[in-house]
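Visitor: after the sequence you'll find the predicted model.
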Amino acid sequence: FPRNRFSPGSDSLTTATSRAVPPPPPRLEHSARLNAIRKLFLEKYGREPDFFARSPGRVNLIGEHIDYCGFSVFPMAVDKDIIIAVGIDCNSRRVRVANVDEKYAPVEFELSSAADGYCTINAAVHEWSNYFKCGVRGILEHIRPDAPRGMVWEDPQPDKGRAI
């Protein structure tokens, strides 16, 4: 698998920080949600997550998704986001992911080779996990896949029309 182009010689992404400017502490509502998703992850997978990732939401003030076609946009951050708890199992290529909202069924899939696109996404089947699989593909273009497990807290849900 290709090496990480952001950290040459590394198999994983690194966190960029400045010693002069410490990161802000998590907001109270983020801390509560992190604790909740940590507990759900522990109940579901029987272990602590290795790390959490948070992606803030955005809206395009023009109202179109023209950035997908390479055009300029005028995005603005919103208070909605996605928080993901991840656990790595280096002995498996099986990815198991669950959403905290039980109306979205848990999904499992095997990671495949880079030539096969890492995972199968059936565009004819509209399911929440396709968003997750697209993220997996994007990440695996830069790092070695180690069969992560994940738990997603998404606000808004994927069918609400905002991009995260």
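Guide: Good, I have the coordinates.
Visitor: CA atoms for contacts and neighbours, from now on please.
Guide: Fine.
Visitor: packing partners of the longest strand seen in the chain?
Guide: Taking DSSP state E as the criterion, the chain has its longest strand at strand 75-88. If contacts are counted by 3 or more Cα pairs under 8 Å, 6 or more residues apart in numbering; DSSP states H and E, strand 75-88 sits against helix 28-45, strand 51-60, strand 148-155.
Visitor: now render these as TSV, adding distance to Glu108.
Guide: Converted to TSV, the helices and strands packed on strand 75-88 look like this (distance: least, Cα to Cα, whole Å):
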stretch	distance to Glu108
helix 28-45	13
strand 51-60	20
strand 148-155	9
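Visitor: dropping in the other structure now:
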Amino acid sequence: MSTDGDPFAQPGIREVVHETRDLGDANSRLRVAVARHFGLPVADVMALTHLQVHGAMSQRQLAEGLGISTSAVTVMLDRLEPLGLMTRVPDPHDRRRTLVHVYSAAADPLGVYGAIARPFLRLSEEDRRHAIRLLPQLREILEESVAAVEALPPVTGARVPPTPAPEG
């Protein structure tokens, strides 16, 4: 399949882009709901998610992964550690470093993981297996999209043409 020309001219591209966008929007709303549940800023939930996905890491690595300063991570950890949502422990390989650990799904004292997982029981086992195969591919495609957008020249004084009205 050629990547030249208008990608939206290809069958199903517009629909998959829209569905992926809607999935991202739903995920953002889930983060907001979890943040409200904990009484935390959404950025803190993003930090928890980042640690759950990538495992324990240094405060500097966490800051880089979130695109924030190390001082902002320190303030965040000072807020999250007393809640038992994450903890700082000495790095066993480097006494100068501290690693940040997040609580795990196995130790889900507040039932958040269960609340998130239960609706997926509506999917058949076959559909869950299909999602497990497809979602990583979609994530990789989204990462490629991120890189492609980041490679575009910066926009200054943008003047976006109006979107034409749908035909019909």
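Guide: That came through fine. Predicted model only: the values in this text are computed from it and were never measured.
Visitor: could you get me the TM-score between them?
Guide: The TM-score (TM-score structural alignment, normalised by the length of structure 1) is 0.24; 78 aligned residues with a Cα RMSD of 5.8 Å.
Visitor: all helices for structure 2, in order.
Guide: Ranges of helices in structure 2, per DSSP state H, are 13-38, 42-54, 59-66, 70-80, 112-117, 125-151.
Visitor: mean neighbour count and distance to Asp91 of structure 2 for these - can I get that in CSV?
Guide: Output for those, formatted as CSV (neighbours: other Cα atoms under 10 Å; distance: least, Cα to Cα, whole Å):
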stretch, mean neighbour count, distance to Asp91 of structure 2
helix 13-38, 14, 28
helix 42-54, 16, 15
helix 59-66, 17, 11
helix 70-80, 15, 16
helix 112-117, 11, 27
helix 125-151, 11, 30
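Visitor: circling back to that earlier point, what angle sits between the helix or strand just after the longest strand of structure 1 and strand 75-88?
Guide: Where DSSP states H and E defines the elements, the next helix or strand beyond strand 75-88 of structure 1 is strand 94-99. Orientation of strand 94-99 of structure 1 against strand 75-88 (axes from the mean of the first three to the mean of the last three Cα atoms, to 10 degrees) gives an angle of 130 degrees.
Visitor: give me the angle between strand 94-99 of structure 1 and strand 148-155.
Guide: Using the same axes, to 10 degrees: strand 94-99 of structure 1 against strand 148-155 is 20 degrees.
Visitor: which strands or helices does strand 94-99 of structure 1 pack on?
Guide: When contacts are defined as 3+ Cα pairs under 8 Å, 6+ apart, strand 94-99 of structure 1 sits against strand 107-110, strand 148-155.
Visitor: nearest to Ile139 of structure 1, out of those strands?
Guide: Ile139 of structure 1 lies closest to strand 148-155 among these, at 11.7 Å (Cα to Cα).
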